[in-house]
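Trainee: sequence unavailable; structure follows:
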């Protein structure tokens, strides 16, 4: 019986990228389904307001053909197809519209664009940052028995690693966590003298909110570097909240991560200055151990 129940269990439903399925399968679809596919490709934004009968009529096919088309691209029927398409469009439209003013690739021009975006974003951050929150965060980090830094996703996980890289040099036991389950587990081990620092550009990731609530429940201090007005900025006890613009050019890496790095460096510098003698000795010992390891005594970054 247990085996029979297992075999009858409905498999986990994975996310369906109907736009990708449509583009990859259109040439292999039966002729009448291909008529539906062609219309959908050219009218992506209007499908959500159409009924199955309306779509069938404009494509000059039957409603069963529309249903067969929906199943061909991974959906149970027209209703699910419309939902999946709307979800895809919500995040994909900016990648589907080609900029008619697209410029030719230029390495020198790209460098200038990246530097320009970096400078503009950091200047916006400079005007927004709450210095009282920054000071409070630095005080909590400097007094912490240990610090867990959470960052889930591409940019946030990199920033969490860099924050841990900055703080352990100052003599603070620090670990970066990018696994969502492990983040919950680490948060549950924290006490009143510990700090949970969460980094999230959206401030809406459920794993971040859950970790903050767990740490709050056990009396730990919770800090967040995140978007202003987000749920995480409200749940964290101390929030360095920013509202940074993103460049509409999807080919350009986000510049906001540079602003987050400036915040991280400012926190590390404040902690280092508040514990100058201990920090200096830690950095000296680190440099001495590396010199003994690789033998190089020439100029190197002093903060590293």
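Mentor: Looks like it arrived, so ask away. Quick caveat: nothing in here was measured; it's all calculated off a predicted structure.
Trainee: going by C-alpha atoms from here, please, whenever you check contacts or count neighbours.
Mentor: OK.
Trainee: surely residue 296 forms part of a strand?
Mentor: No: counting by DSSP: H, G, I helix; E, B strand; the rest coil, residue 296 is not found in a strand; it is coil.
Trainee: before we go on, here's another structure to hold up against the first:
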């Protein structure tokens, strides 16, 4: 993972001093190589010790090593504008098209870099082996759960979710050790989803979480942790980037499941497509 992406994705885990340092680096990545430890500490109103601790938390020996890595990344990405995602009230329609388009492309690229191949493979295997798959998510994440349910139903998987969170809690109570529970929450801190996954875990079900990158309560109680890029701001315009990242992961899981027994899956897909094809308006 790139250094700058790691700084963004781990932002919520930093102390108040570390957040000041992180914000300065994120806003001025091309300027960091010019600064000494004490200069960065002064600019961020922190201390040299805080700067060194911040670098070590990212896995570097010290600030000098962090500077070198940021300079290397900046040289590679010098022709790419980092922040296309923040919409301004004065933006034209063209600006919005370019910003949202670039933001979505970036979030997909970053999510692909973040995904752990082994964890994704285990998740696919868990879906294939489960007696029944239960999906938990509310709000936008509930819509992501519905999308996965739709995909899995089309290939004849026994899968269930519900848009009502109380109904999801009832479903969680019915899980067994033969089942799979998938919790979807961008923040990883949604109370209803956490409660559902906790109940499923207590009942012996295998648990998968889909959250943003970094430590969070939902991923911590999961057997398999799938994490997408976590650079969405807390105040969001329709949860744009997080939704795109989660949908990308859902598509990866679906294709991974479908390819394992494609001859049979193809028959299911053709059968379900045939049932709705006559509903299309013909010219």
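Mentor: Arrived safely, thanks for sending. Every value quoted in this text rests on a predicted model; they were computed, and no experiment measured them.
Trainee: identify the residue of the first structure aligned to residue 253 of the second structure.
Mentor: Matched by TM-score structural alignment, residue 253 of the second structure corresponds to residue 267 in the first structure.
Trainee: packing partners of the one helix or strand that match maps to?
Mentor: Here residue 267 of the first structure sits within helix 256-274, counting by DSSP states H and E. The contact analysis (3 or more C-alpha pairs under 8 Å, 6 or more residues apart in numbering; DSSP states H and E) places helix 256-274 of the first structure against helix 107-128, helix 131-143, helix 154-168.
Trainee: what about residue 198 of the first structure, which SS state?
Mentor: Residue 198 of the first structure ends up strand, using three-state DSSP.
Trainee: I'd assumed residue 152 was in contact with it.
Mentor: No: look at residue 198 of the first structure against residue 152 with C-alpha atoms under 8 Å: they stay out of range, at 9.2 Å.
Trainee: more neighbours, those two?
Mentor: The residue with more neighbours, out of residue 198 of the first structure and residue 152, is residue 198; 30 against 21, by other C-alpha atoms under 10 Å.
Trainee: corresponding residue for the more buried one in the second structure?
Mentor: With TM-score structural alignment as the criterion, residue 198 of the first structure matches residue 183.
Trainee: now do residue 176 of the first structure
Mentor: So, by TM-score structural alignment, residue 176 of the first structure is matched to residue 161.
Trainee: coming back round to it: want to throw the helices and strands packed on helix 256-274 of the first structure into JSON lines with distance to residue 284 of the first structure and mean neighbour count?
Mentor: What follows is these, written out as JSON lines (distance: least, C-alpha to C-alpha, whole Å; neighbours: other C-alpha atoms under 10 Å):
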{"stretch": "helix 107-128", "distance to residue 284 of the first structure": "31", "mean neighbour count": "14"}
{"stretch": "helix 131-143", "distance to residue 284 of the first structure": "19", "mean neighbour count": "18"}
{"stretch": "helix 154-168", "distance to residue 284 of the first structure": "14", "mean neighbour count": "19"}
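Trainee: sorry, back to before: can you pull the contacts of the residue nearest to the match of residue 176 of the first structure when sequence neighbours are not counted?
Mentor: Once flanking residues are discounted, residue 161 of the second structure sits nearest to residue 135: 5.0 Å by C-alpha to C-alpha, 6 or more residues apart in numbering. Residues counted as contacts of residue 135 of the second structure (C-alpha atoms under 8 Å, 6 or more residues apart in numbering) are 145, 149, 159-161, 181-184.
Trainee: mind doing that once more with 7 Å?
Mentor: Contact analysis of residue 135 of the second structure by C-alpha atoms under 7 Å, 6 or more residues apart in numbering lists 145, 160-161, 181-183.
Trainee: could you do residue 122 of the first structure as well?
Mentor: residue 259.
Trainee: relative to residue 249 of the second structure, how far out is the equivalent of it over in the second structure?
Mentor: Applying TM-score structural alignment, one finds that residue 122 of the first structure aligns to residue 108 in the second structure. Distance of residue 108 of the second structure to residue 249 of the second structure, computed by C-alpha to C-alpha, to the nearest Å: 9 Å.
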